[in-house]
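>>> Okay, here's the prediction I keep looking at, along with the sequence it came from:
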Amino acid sequence: MLASMRLVTLLAVALGTTAQAASVSVRQDTAVDVPMATNLGEVENGFLVINKEDTEHGTLVWYAHAATPEPEPESDGKLNKRCGSNKVECDNSHVPRAELCAILLNDLEEAYFDLRTNPRSLCLSQGADRCCVSWSKTVNGLNGAHLHTAASQVFSTCVWYRAKSGLTRDTNLNGVCVTQCLSNRPDGCT
């Protein structure tokens, strides 16, 4: 519990909040009743595990749509004018653990994840807990930085302060307009 409180305090300082306010908002329960496919080639709710990497913070798992849909074509420029508002919506279902999401967001910002295999989600897992960033369409040429902006908006608006999951609508991912989600599951982002 002390280590968890230290992490909350560090995260709160990094986000410019007080530790007291942050600790009230963070979910303390860790039980998540979500079946998790984590072995390469396994399928979970129509999503195939395409890559897995053990890190010091947990296990990163990349999921792709099992039916392998064609990636969306890149925008002709008109899309960019009407897409990118990242309108945030919060929800009470599929709530991820805030500490895991903070680590995942840091990894997205700091590291260059080559997502050339056209995944539809990326999850960080620790035991039965996980935080996933997922998106509604297959997009070519993504890297971790493309996912960071919308995911951090959902994190600060929904996950951190309200202990909820969330999504952004009208999100521009490398020229394709998508819905992007932050939750405890790799699927369901439409």
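Perfect, I can see it now. Just so we're clear, the structure is a prediction, and the values are computed from it rather than from any experiment.

>>> Only C-alpha atoms from now on, for both contacts and neighbour counts.
Will do.

>>> Not counting sequence-adjacent ones, nearest residue to the residue nearest the centre of the chain?
Of all residues in the chain, the one closest to the mean position by CA atoms, centre = their mean is residue 133, 1.8 Å from it. Nearest non-adjacent residue to residue 133, counting by CA to CA, 6 or more residues apart in numbering: residue 182, 4.7 Å away.

>>> burial count for the residue lying closest to residue 124 once chain neighbours are set aside?
Distances taken as CA to CA, 6+ apart place residue 60 nearest to residue 124, at 4.6 Å, with adjacent residues excluded. When neighbours are counted by other CA atoms under 10 Å, residue 60 registers 20.

>>> Could you measure from residue 60 over to residue 71?
Per CA to CA, to the nearest Å, residue 60 is found 22 Å from residue 71.

>>> ditto for residue 163
33 Å.

>>> Which strand or helix spans the residue nearest to the centre of the chain?
Assigned by DSSP states H and E, residue 133 belongs to strand 129-135.

>>> residue ranges of the strands in this protein, please?
Counting by DSSP state E, one finds strands in the chain at the ranges 43-44, 47-55, 58-65, 87-91, 114-115, 121-126, 129-135, 142-143, 165-173, 176-183.

>>> okay, those strands in TSV with distance to residue 8 next?
Below are the strands of the chain laid out as TSV (distance: least, CA to CA, whole Å):
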stretch	distance to residue 8
strand 43-44	31
strand 47-55	20
strand 58-65	17
strand 87-91	21
strand 114-115	29
strand 121-126	17
strand 129-135	16
strand 142-143	28
strand 165-173	18
strand 176-183	19
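
>>> Relative to residue 190, which of those is closest?
Residue 190 sits nearest to strand 176-183 of all the strands of the chain, at 6.2 Å, using CA to CA.

>>> In addition, the following structure is provided for comparison:
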Amino acid sequence: MYTPSSTVLYLAAVAGVAHVSATPVASSQPGELRFLSAETLPNNKGTLTFYGAAPSASSPAAGEPLAPRACSTSDVTCDSDNVPDPAVCGGLIDILREGGSRAVPQSPLSICLTLDGANASRCCVTWSAPVPNLDQKYLVPAATKVFNECLPLGLSGLARNVDLVGVCAVQCLSNRPDPCR
């Protein structure tokens, strides 16, 4: 089971940001998302990467506001596709938690942590619709729920009916920044 204390040492190593790249790259990533920006974490501990929809007529619209009591159950479904490394996901969840009220720009739909090295591994938290005024901390509860229910079984997963600041969304935890539906 994931707990914040399980990655205290990891957090100590990645607490700051060493380099930020804000130049979007034109190439698309798998699915419909494209690279937006990346932050190289200190001590060569990995890279935090933001992916979003390419600006076009087919870009996802902002999520629909919630109907009263329509969302917040965060129902989890596990899957054997695109299974992430649990240690990397624990680090990503801690980074999101520590980012707290750090705003996520409206266009990103995925944040990934990639650890460098010969056996590079990645974990991504992805959500289904743009959410205005989204702070990183709002991604933590559903990511933690998927982490606790799916990753111990060696699976990736998604949570449906996630309340992200009043927008009902689907949120995934996997090794890819693909759109979450």
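Thanks, I have the structure now. Everything quoted here is computed from the prediction, not taken from an experiment.

>>> Quick check: TM-score for this pair?
Remark: TM-score between the superposed chains equals 0.77 [TM-score structural alignment, normalised by the length of the second structure]; 153 aligned residues with a CA RMSD of 2.0 Å.

>>> just to revisit the earlier point, so which of residue 163 and residue 71 of the first structure has more stuff around it?
Per other CA under 10 Å, whichever of residue 163 of the first structure and residue 71 has more neighbours is residue 163, with 22 against 14.

>>> What's that one aligned with over in the second structure?
Aligned by TM-score structural alignment, residue 163 of the first structure pairs with residue 154 of the second structure.

>>> Same check on residue 185 of the first structure?
Counting by TM-score structural alignment, residue 185 of the first structure lines up with residue 176 in the second structure.

>>> Please tell me how far the residue of the second structure most remote from its centre sits from residue 170 of the second structure.
Here the second structure reaches farthest from its C-alpha mean at residue 68, the gap being 26.0 Å by CA atoms, centre = their mean. Distance, residue 68 of the second structure to residue 170 of the second structure, by CA to CA: 17 Å.

>>> follow-up on the earlier one: check contacts around the aligned residue in the second structure for the residue nearest to residue 124 of the first structure.
Aligned by TM-score structural alignment, residue 60 of the first structure pairs with residue 48 of the second structure. Contact partners of residue 48 of the second structure, counting by CA atoms under 8 Å, 6 or more residues apart in numbering, are 38, 39, 40, 41, 111, 112, 113, 114.

>>> Show the contacting residues for the first one.
If a contact means CA under 8 Å, 6+ apart, then residue 38 of the second structure has 20, 21, 22, 47, 48, 49, 50 as its contacts.

>>> Give me the distance between the nearest residue to it once chain neighbours are set aside and residue 139 of the second structure.
Leaving aside its chain neighbours, residue 38 of the second structure sits nearest to residue 49 (4.3 Å; criterion: CA to CA, 6+ apart). Remark: distance between residue 49 of the second structure and residue 139 of the second structure (CA to CA) = 15 Å.

>>> quick one: which of the two has more around it?
Counted by other CA under 10 Å, residue 49 of the second structure and residue 139 do not tie: residue 139 has more neighbours, with 24 against 21.

>>> pretty sure that one contacts residue 164?
Yes - taking CA atoms under 8 Å as the definition, residue 139 of the second structure is a contact partner of residue 164 at 7.4 Å.

>>> hang on, isn't the match of residue 163 of the first structure packed against residue 82?
No - with contact defined as CA under 8 Å, residue 154 of the second structure does not reach residue 82; the gap is 10.3 Å.

>>> so how many other residues sit close to the residue mapped onto residue 88 of the second structure from the first structure?
Using TM-score structural alignment, the equivalent of residue 88 of the second structure in the first structure is residue 100. Number of residues near residue 100 of the first structure (other CA under 10 Å) recorded here: 21.

>>> repeat for residue 70 of the second structure
Neighbours around residue 70 of the second structure, by other CA under 10 Å: 12.

>>> per the alignment, it corresponds to what in the first structure?
Per TM-score structural alignment, residue 70 of the second structure is aligned with residue 82.

>>> Would you mind measuring from that match to residue 148 of the first structure?
Residue 82 of the first structure sits 20 Å away from residue 148 of the first structure, going by CA to CA.

>>> Then residue 160 of the first structure?
According to CA to CA, residue 160 of the first structure and residue 148 of the first structure sit 15 Å apart.

>>> what does residue 187 of the first structure give?
Taken as CA to CA, the span from residue 187 of the first structure to residue 148 of the first structure is 18 Å.

>>> Which of these two has more residues huddled nearby?
Neighbour totals were compared for residue 187 of the first structure and residue 148, and residue 187 leads with 22 against 18 (other CA under 10 Å).

>>> No further queries at this time; thank you.
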